[in-house]
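Engineer: Provide a 3D model corresponding to the input given below.
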Amino acid sequence: SWRAGDERSSPEEATKARGVRSEEATLPGQQQEELRCALDLLSVGDAARPESENVGEESKGIQESPGAKSGPTAGEASRPGPGARAAEPAAEPTKAPFASREREPEPDFYCVKWITWKGERTPVITQSENGPCPLLAIMNILFLQWKVKLPPQKEVITSDELMAHLGDCILSIKPQEQSEGLQLNFQQNVNDTMMVLPKLSTGLDVNVRFTGVSDFEYTPECIVFDLLNVPLYHGWLVDPQSPDVVQAVGKLSYNQLVEKIITCKHSSDSNLVTEGLIAEQFLESTASQLTYHGLCELTAAVKEEELSVFFRNNHFSTMIKHKGHLYLLVTDQGFLQEEGVVWESLHTVDGDSCFCDTQFRLSPVLGKSAAAVASSRHTHSQVDQDYMVALSLQQEQGQGPSALSDLELARQLQQEEYQQQRPAPAWPGRAG
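Structural biologist: Sure thing, here's the model as predicted:
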């Protein structure tokens, strides 16, 4: 089916582009099939040629858009980047017209995991790959808030269905202000949000600033979070106790900082060169995109029992704060059948964590399916084990101290463990 605005060429246009007369498109079945095979072979031959031989008249008319920059260097390309676009898939090469017409893209399917959330059976959307899908993060919040519901027998859902539910939810929002001007502004925001919705299943323009956990460079995509009243956070902050880094990074966004590093590297001013090196070292040393200062600020900024979206490493996660602790919703499809694995603690910057159930109790021994997925994870550090002990004691006592005190307790337990169990010296001739 051909839709208005479809980027693909119609069969007639594709035939003309190949230099084939329209009369040949009406050949008998056998000859038409032979012609189709010949065109496929021709497309393969074109793809095998060097780029210099494949430049046609159409490519000559393509110009670089205003403000476009040259591609990053190899070192810059390897650096994790939350700017420009959050891991949106690269455009695929143009395929043969018949192939593109016959093989329609398959819709994305997601498995539905049913959990008991605050006494009510609630769906959670899982994913098989750890991709940059803000659609799932937002929709899972709406499911946990019971603003969107699914039939109880629902086991699989498509991205189109999720998009339809999200669109209905947005259209059902009513403006809080009654003035005509604010209502017009609200309606414009709704229209802008509906235009942005298709990007939610691929990637969003997200560009963090290193000054605060809620600081992002404003883009049209941010309207989605504002309209749904869903907070968006990150934890990639500069430590204020590092004045050199604070001066080098300043109030720049990620994209601006990368541009500054490139400019400073080619500067004749030694001070600027030094600033560029300091900024580059900051990005490399915080490649996890979460700093200890950012984690502390994040814990302090998020409200108790608040559902939000956490952005890190080009991935969007559903986050909640419960009794002073931060948790991320587990959406890995490998835990689909594990009812006791719902939340994952966020208390370290190196990825170590522990799993909890819907009531934020530490999960028991994982089942076989979950263990197979979890086997690829790194072994939990001693800090993680101490944190689990501290969390268990807190749950047994029914207390909810602040997250910072729990971290301090974990570090204290780790230090005591280190003092009590110092490693024995290795025997001569043996590997340490």
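Engineer: contacts, neighbours, all on C-alpha from now
Structural biologist: Will do.
Engineer: hmm, K251 and T211 touching each other?
Structural biologist: Yes: using Cα atoms under 8 Å, T211 is in contact with K251, at 6.2 Å.
Engineer: what's the closest non-adjacent residue to the residue nearest in space to the middle of the chain?
Structural biologist: Central residue check for the chain by Cα atoms, centre = their mean: the C-alpha nearest the mean position is that of H315, 1.8 Å away. Distance criterion Cα to Cα, 6 or more residues apart in numbering; nearest residue to H315, sequence neighbours excluded, is P132 at 4.4 Å.
Engineer: are we agreed that W114 is in a strand?
Structural biologist: Yes: counting by DSSP: H, G, I helix; E, B strand; the rest coil, one finds W114 located in a strand.
Engineer: following up with a second sequence; could you model it the same way so I can compare the two?
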Amino acid sequence: MATTTNHETRTAASASASAVWPLKEIIYPPHSDRRIKIVYQRRNGPCSLLAICNILILRGDVEIQPPGRKTASYEYLSSLVADFLVTKHGGSAAGNEGDLTSALAVLPSTQEGMDLNPLFTGMSSFRPEGSGGELQLFELCNILLVHGWLVDPQSPEYDIVAKAQDYDTALNMIVAGEEASEAQISTKAPDDAIGSSPPAPDEDTHLRDGLVLRQFLEQNPTQLTFHGLWSLFSLSDGLYAFIRNSHLSVLYKCQNPQLWMLVTDSNLVPEPSIVWESIEDVDGADSRFVDSHFFPSSTIGGDYSGYIPADTRPPPPTSEYENE
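Structural biologist: Below is the predicted model of the structure:
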């Protein structure tokens, strides 16, 4: 088991203290005059923390202050979330104290990422890890965590994928299938002689399950299936934490119906009209950018993935802002 020295601890703490993320002003809800600051991500930064903070900001549960602030540190953002949780749940029944403690305990882990294991059979189903503090953090923030890595119940592979349930188990079953294949090869006589032992039923099952699961994972490399995409369209209007490609984003579902992801790439901070990106398909090939009012937009600098002509305007969202 790896150990952490005092020097490493001090170094990590220093790096955490110096980490800051840029802020950008947008308007939300669309067609209003409410200006807010959202947090943008550098490198492969703390997408979990930023998604949680940005949803709380969009809903009006927390606010970046002062208005002229241009960056935010982990300490500042985590204190916003912690203060919100304590204010909202600090006076709850004693039975909820453990949940609040677990949720607060995982806040530091949001700097590097959270261990979220989606189940292939449910859009909002995840396997708890450890104390379950990761899932409790979202629950206590009243944020629904969703994904689209779903197997179609009508597909021939459903029973096997449903048996695996999640990615980690699927990998173990694929390995078991490979081992079963090697065992079958090694037990055969050199010339496949008559009288060689038939494969054990368990070996056949492991081999079949492993092949089906490997195909399912290879056919859905973006962690979003067509069934998952249509399931996301069934969501009620609102803001969600959306995990895809091991990245957590803010998902906005509105009455159009349309799905939008909040753009938080720090390279686009200087682009005032790039605020939301559409989810059109499972691989992102047809995505497009819009501004705070959901009018088509493009980068100031010219060509960029997601550019669309300015004269093609999708109907803007009609859902009313709700403090969910």
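Engineer: rewinding a little: who's more crowded, T211 and K251 of structure 1?
Structural biologist: Between T211 of structure 1 and K251, counting by other Cα atoms under 10 Å, T211 is the more crowded of the two (21 against 15).
Engineer: the more buried one corresponds to which position in structure 2?
Structural biologist: Taking TM-score structural alignment as the alignment basis, one finds that T211 of structure 1 is matched in structure 2 by T121.
Engineer: all helices of the stretch 251-400 of structure 1, in order?
Structural biologist: Counting by DSSP state H, counting those that start in this stretch, the stretch 251-400 of structure 1 forms helices over residues 254-265, 270-285, 292-301, 368-374, 382-397, given from the N-terminal end onward.
Engineer: still on that earlier bit, could you check how many residues crowd around the residue nearest to H315 of structure 1?
Structural biologist: By other Cα under 10 Å, the residues close to P132 of structure 1 number 25.
Engineer: same question, D61 of structure 2
Structural biologist: Residues contacting D61 of structure 2 under the criterion other Cα under 10 Å number 16.
Engineer: which SS class is the equivalent of it over in structure 1?
Structural biologist: In structure 1, the residue matched to D61 of structure 2 (TM-score structural alignment) is K147. Following three-state DSSP, K147 of structure 1 is assigned to coil.
Engineer: residues in contact with K147 of structure 1?
Structural biologist: C169 (Cα atoms under 8 Å, 6 or more residues apart in numbering).
Engineer: now G177 of structure 2
Structural biologist: Contact criterion Cα under 8 Å, 6+ apart gives E203, H206, L207, R208, D209, G210, L211 as the residues in contact with G177 of structure 2.
Engineer: between these, which is nearest W21 of structure 2?
Structural biologist: The shortest separation between W21 of structure 2 and any of the contacts of G177 of structure 2 is 42.2 Å, and it belongs to G210 (by Cα to Cα).
Engineer: tell me which residue of structure 1 matches up with the closest one.
Structural biologist: The pairwise alignment with structure 1 assigns G210 of structure 2 to G276, based on TM-score structural alignment.
Engineer: its match: how many residues sit nearby?
Structural biologist: Counted with other Cα under 10 Å, residues neighbouring G276 of structure 1 total 25.
Engineer: now it: closest residue in space that isn't a chain neighbour?
Structural biologist: I261 (4.6 Å).
Engineer: the one you found corresponds to which position in structure 2?
Structural biologist: I261 of structure 1 maps onto I174 of structure 2 when the alignment is built from TM-score structural alignment.
Engineer: how many other residues sit next to its match?
Structural biologist: The number of residues packed around I174 of structure 2, counting by other Cα under 10 Å, is 22.
Engineer: hmm, back to that, now for the helices of the stretch 251-400 of structure 1, which one comes closest to Q31 of structure 1?
Structural biologist: Ranking the helices of the stretch 251-400 of structure 1 by their distance to Q31 of structure 1 (criterion: Cα to Cα) puts helix 368-374 first, at 52.1 Å.
Engineer: what residues of that closest one count as buried?
Structural biologist: Residues of helix 368-374 of structure 1 classed as buried by neighbour count (16 or more other Cα atoms under 10 Å): A370.
Engineer: try stretch 7-14 of structure 2
Structural biologist: Along stretch 7-14 of structure 2, no position meets the burial threshold by neighbour count (16+ other Cα under 10 Å).
Engineer: do stretch 264-276 of structure 1 as well
Structural biologist: Buried residues in stretch 264-276 of structure 1, counted by 16+ other Cα under 10 Å: C264, K265, L272, V273, T274, E275, G276.
Engineer: can you check stretch 403-421 of structure 1 too?
Structural biologist: A403, L404, D406, L407, L409, A410, R411, L413, Q414.
Engineer: then stretch 219-230 of structure 1?
Structural biologist: Burial within stretch 219-230 of structure 1, assessed by neighbour count using 16+ other Cα under 10 Å, is assigned to E221, C222, I223, V224, V230.
Engineer: beyond the longest helix belonging to structure 1, next helix or strand please.
Structural biologist: Counting by DSSP state H, the longest helix found in structure 1 is helix 29-48. For helix 29-48 of structure 1, the following helix or strand on the C-terminal side (DSSP states H and E) is helix 51-54.
Engineer: how far does that following helix sit from its chain's centre?
Structural biologist: Between the centre of helix 51-54 of structure 1 and the centre of its host chain there is 36 Å, according to Cα atoms, centre = their mean, to the nearest Å.
Engineer: quick one: contacts of stretch 122-142 of structure 2?
Structural biologist: 52, 56, 85, 89, 99-100, 102-106, 114-119, 144-150, 166, 228, 231-232, 324.
Engineer: ends of that stretch, how far apart?
Structural biologist: For stretch 122-142 of structure 2, the separation between the terminal residues is 19 Å (Cα to Cα, to the nearest Å).
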